[in-house]
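**Q** Sequence plus the predicted model coming up.
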Amino acid sequence: MTAKASGSPGGAPEGRGGGGTITTKVPARLDRLPWSRWHWMIVIGLGTVWILDGLEVTVVGNIASRLSEPGSGLPITDAQVTGMAAALYVAGACCGALIFGWLTDRYGRKKLFIITLGVYLTATALTAISFSAWWFFLFRFLTGFGIGGEYAAINSAIDELIPSKYRGRIDLVINGSFWLGAVGGSLLSVVMLNTHFFPLNIGWRLTFALGVVLGLAILLVRRHVPESPRWMFIHGRAEAAEKLVEEVERRVEAEKGERLPEPDKAITVRTRESTGFVEIARTLFRRYPRRALLGLALFIGQAFLYNAITFGFGSILVKFFDVPTGDTGYYFAVIAGGNFLGPVLLGRLFDTVGRRPMIAGTYLLSGALLFVTAWLFSAGHLNATAMTACWCVVLFFASAGASSAYLTVSEIFPMETRALAIAFFYALGTAAGGITGPLVFAELTQGGVVGDTVLAFCIGASFMAGAGLVAAFLAIPAEQRSLEDIAEPLSARAAATSATGPAD
């Protein structure tokens, strides 16, 4: 079960720092593992960070009015919190995803998912002691910078460590856990902003401090999460990868009380130190243009649908249904709960029914349901409770679809480009949602005009349904397949080329 290494048999290797070739069964050995306590450790150590992201985003939105009040200890306006600070958080997330995504592919998953969490913890702690607007803006940007890096480092590591049989459902639940954090953030803000419990200038600081405490708890678990063996053997650390997998196999066999079956497939790769930007771009857009179009469609579609609903949900409840401003957090908690349940209850179907029907189905169905919601709203058939119920149903399916976008781009491109591919599509989707979305939907949903709000819903629904149609034709049947079967590693292609001579 050990890897075989050999010197370069001839031919120039692709990538930088190419070395000899190795033959290994590490991917097959990881994919045939049954679910175990070791996998739960991976999920808890890496996946729970999305709860922090949901907590962060929701808390800032809910405490915006408190930060701008006299006596809050921070000279800042409500518009600056929801405008400039929010935009800088989004910009930081986009920059962090791209920079840390490239570093993750180059230096490894473990180093970067420790660093990115460290950046988040430091920036959040310093946000809690903000004394001026510029300080708050700076560390909101750096908080987003760390969270954006987490998306690239964590999604790539999870997909490379979770067995193929469970990869879809686990990835969906983990990405959907953002909304568990959103529920917590909504309810937390109700308590922390209550001046009967905490002074005006203390409660909002404690909300950020709690994020630090939760992050430190995650860091304690994350220290035990290993490097991806897939990344290790491609980067010339075959012996370490074999040793790691053997240790995991022993632990799983001891837990299950039975021997594991023999792995059935080996892969030969040519080791490399890094992969250049030119090769990455050529791989994404020249070798896999249809897959790149699929990734773009999925991320942009879900970004527009979510902004059509969530960007102005508070204004819609207040202006059209006379909901008190202080009560909108409760409604959002209900909506966030529906978002979380979607990936949890539908995730298994992505591994059994299949990627293409489930991705296309969740996108198309959520788009269609939002069209129906727009019609009911325009006809005056909804009150605040019914509108919230409609949003919950729409987002139940949309959340599973949006989570599958992250799953899709993390498994349909070669190993050497995985983290940067995730980062690229995440950054593009986040930019579309965080920059274009507010520009499009701010005027439509906050003006108090029924027709404008209906138009906002229809725009979001159209983008989501359009992405669903793209998925119906282009989605890859990746369910229960090895990552190496879905997209051949560049290093495997290089090994084949060097063994047979340069391709014509």
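**A** Here it is on my side, so go on. Since the model is a prediction, treat every value here as computed from it, not as a measurement.
**Q** Every contact and neighbour count from this point should use C-alpha atoms.
**A** OK.
**Q** buried sites along stretch 112-129?
**A** 112-121, 123-129 (16 or more other CA atoms under 10 Å).
**Q** got a list of contacts for it?
**A** With CA atoms under 8 Å, 6 or more residues apart in numbering as the test, stretch 112-129 has contacts from 100, 103-104, 135-136, 139-140, 142-147, 149-150, 153-154, 204-209, 211-212, 215-216, 219, 222-223.
**Q** this is the other structure I want to compare:
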Amino acid sequence: MRTAIPARLDRLPWARFHWMVVIGLGTVWILDGLEVTMVGAVGSRLTEDGSGISLSSGDIGTAAAIYVLGSCLGALFFGQLTDRFGRKKLFLLTLGVYIAATTATAFSWTPWFFFLTRFFTGAGIGGEYAAINSAVDELIPARVRGRVDLLINGSYWLGSAAGSGLTVFLLSEHYFAADLGWRLAFGLGALLGLVILVVRRHVPESPRWLFIHGRADDAEEIVGGVEAEVEAQTGVRLAEPATRITIRQRSVIPLRTIASTAFRTYPRRAVLGLALFIGQAFLYNAFTFDLGTILTTFYGVSSSTVPVFLVVYALGNCAGPLVLGRLFDTLGRKPMIAGTYLAAAVFGVVLAVLFQAGTLTAWTFLAVVAVTFFFASAGASAAYLTVSEIFPMETRALAIAFFYAVGTGVGGIAGPLLFGHLIDTGRTGPVMVGFLIGAAVMAVGGVAELMFGVDAAGRSLEDIAAPLTATEDQQPYPDDQDTEPPLGPSPSGSTAPAAQAPPGCA
């Protein structure tokens, strides 16, 4: 069949429909930030007498590792289901898994049950990454896809800041008993998930997924309804779409075909994805899990004051995608991704040198960390954007899942383990070496972007990587050739009036 659906979606002015997509789907990162931060913040309470569960310090570390393991396995499991059965079925299912598991966490009474619920909570969040990133990129117009994706991924840190702030209140025994406050913290996460589920039910299936999987009539009905709604809200008369694509519809695409295309047709893009994900996962997990320990060990910050520092750290991370996001669409992906990764590496070296020299106080140390992660957060968010753009539509969710799982499994485990042992020495020299290693892995990601990065800004997803079901004259270019696929006309080049970007993305 020959269809203009991708071009029709990409030419839409920004409207209420796009806000529904952002709110209904994008808020999952707030949940993840909330979950990770709350567990770190309530960990000490769970080890105290009277908490109602009696975990040891080792159990807290085990629970964190189990959560990460669940995220990696959940991403892989739900990712391949998302490509096979559709975006909407899975982004409803994975949120349901999260809500059920985090609710069960609040009722934990013994370590084994707490571990089990943390595994399934992580599995739900990992599955969300694959289902949500693929759906968002397929529904948001190409011209603002970069900044919207970065803002959504950067919202993780809003959840982190909220989690830090909430736990200060919920763990206060002036208001809540020792065995109640931490349970309410997990209950609030589940309540937020239910609110998001109500909004998410109204987000449609991806028309791009529908027309490839033999459901062209459903895709036409959804896009036609969105167009009518957008025209009524904006008063814009939509012009005819600029491009069309011819595809062979298939109801089922074998997993072996998806995997072969992702990692044989695009090997350089696969290397790029791994470099970006491992670099950011190492740096982020190392600092996020160990920042409090660094502050208490080397700067004498009390454990009750650490959440205040974590709020500042989280807000600094949130500022990166918010301030720099629009540049990923205007200046382009390659200079911005490489620039943010390399800038984070440079400031990481500065941090290491100043830390070893002993010239920093707790707050000046946090200031240098905030500047470092201002750039690192924008780059890390762009890693998700990159792997969701540069592979064919049929492999998108699985590609996101694979790179997330490998990056988190390698960098996300190695980073905290290494930094934990270096901090245990009580000496600044070994910790400085850890900072330098973190800077080095970010630099590798920046260099990989310079070598293998794809200019995806403002381009239709089908132009960046043609669907596997496209006819022979539109098949994707193997990237072992020296040239990228020709740019071709962008669907956003229609004569419709320029769309207004969402506030903060102008």
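**A** Nice, I can see it. What you see is a predicted model; the values in this text were computed from it and never measured.
**Q** Mind checking which of the contacts of stretch 112-129 of the first structure are in helices?
**A** 100, 103-104, 135-136, 139-140, 142-147, 149-150, 153-154, 204-209, 211-212, 215-216, 219, 222 (DSSP state H).
**Q** Relative to the first structure, what is the average displacement of the lengthiest helix in the second structure?
**A** In the second structure, with assignment by DSSP H, the single longest helix is helix 267-299. Compared with the first structure after fitting, helix 267-299 of the second structure deviates on average by 1.2 Å (mean CA distance after the TM-score superposition for the first structure).
**Q** Might you calculate how far that helix sits from the centre of the chain?
**A** In terms of CA atoms, centre = their mean, to the nearest Å, the centre of helix 267-299 of the second structure is set 14 Å apart from its chain centre.
**Q** Okay, and which of the buried residues of stretch 112-129 of the first structure map to helices?
**A** Of those, the ones assigned to helices by DSSP H are 112-121, 123-128.
**Q** So which residues of the stretch 401-506 of the second structure form helices?
**A** Using DSSP state H, counting those that start in this stretch, the helices of the stretch 401-506 of the second structure run over residues 428-452, 461-464.
**Q** In the first structure, point out the residues matching the longest one.
**A** So the one you mean is helix 428-452 of the second structure. Aligned by TM-score structural alignment, helix 428-452 of the second structure falls on residues 450-474 of the first structure.
**Q** Only the buried residues of that stretch, if you could.
**A** By neighbour count on 16+ other CA under 10 Å, the buried set for stretch 450-474 of the first structure is 450, 452-472, 474.
**Q** distance from that stretch to the second structure after superposition?
**A** Stretch 450-474 of the first structure sits 0.6 Å off on average (mean CA distance after the TM-score superposition for the first structure).
**Q** Touching that stretch from outside, list them.
**A** 290-291, 294, 297-298, 300-302, 304-309, 356-357, 359-368, 370-371, 374-375, 377-378, 440-441, 444-445.
**Q** Weed out the non-buried ones from those residues.
**A** 290-291, 294, 297-298, 300-302, 304-309, 356-357, 359-368, 370-371, 374, 377-378, 440-441, 444-445.
**Q** Reformat the helices of the stretch 401-506 of the second structure as TSV; add distance to Trp363 of the second structure.
**A** Conversion of the helices of the stretch 401-506 of the second structure to TSV gives the following (distance: least, CA to CA, whole Å):
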stretch	distance to Trp363 of the second structure
helix 428-452	17
helix 461-464	44
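**Q** With respect to Ser388 of the second structure, which of these lies nearest?
**A** Between Ser388 of the second structure and the helices of the stretch 401-506 of the second structure, the tightest spacing by CA to CA is seen for helix 461-464, at 9.1 Å.
**Q** Give me the mean deviation of the closest one from the first structure.
**A** Mean for helix 461-464 of the second structure is 0.1 Å (mean CA distance after the TM-score superposition for the first structure).
**Q** Would you check the span in the first structure matched by that helix?
**A** So helix 461-464 of the second structure sits over residues 483-486 in the first structure, by TM-score structural alignment.
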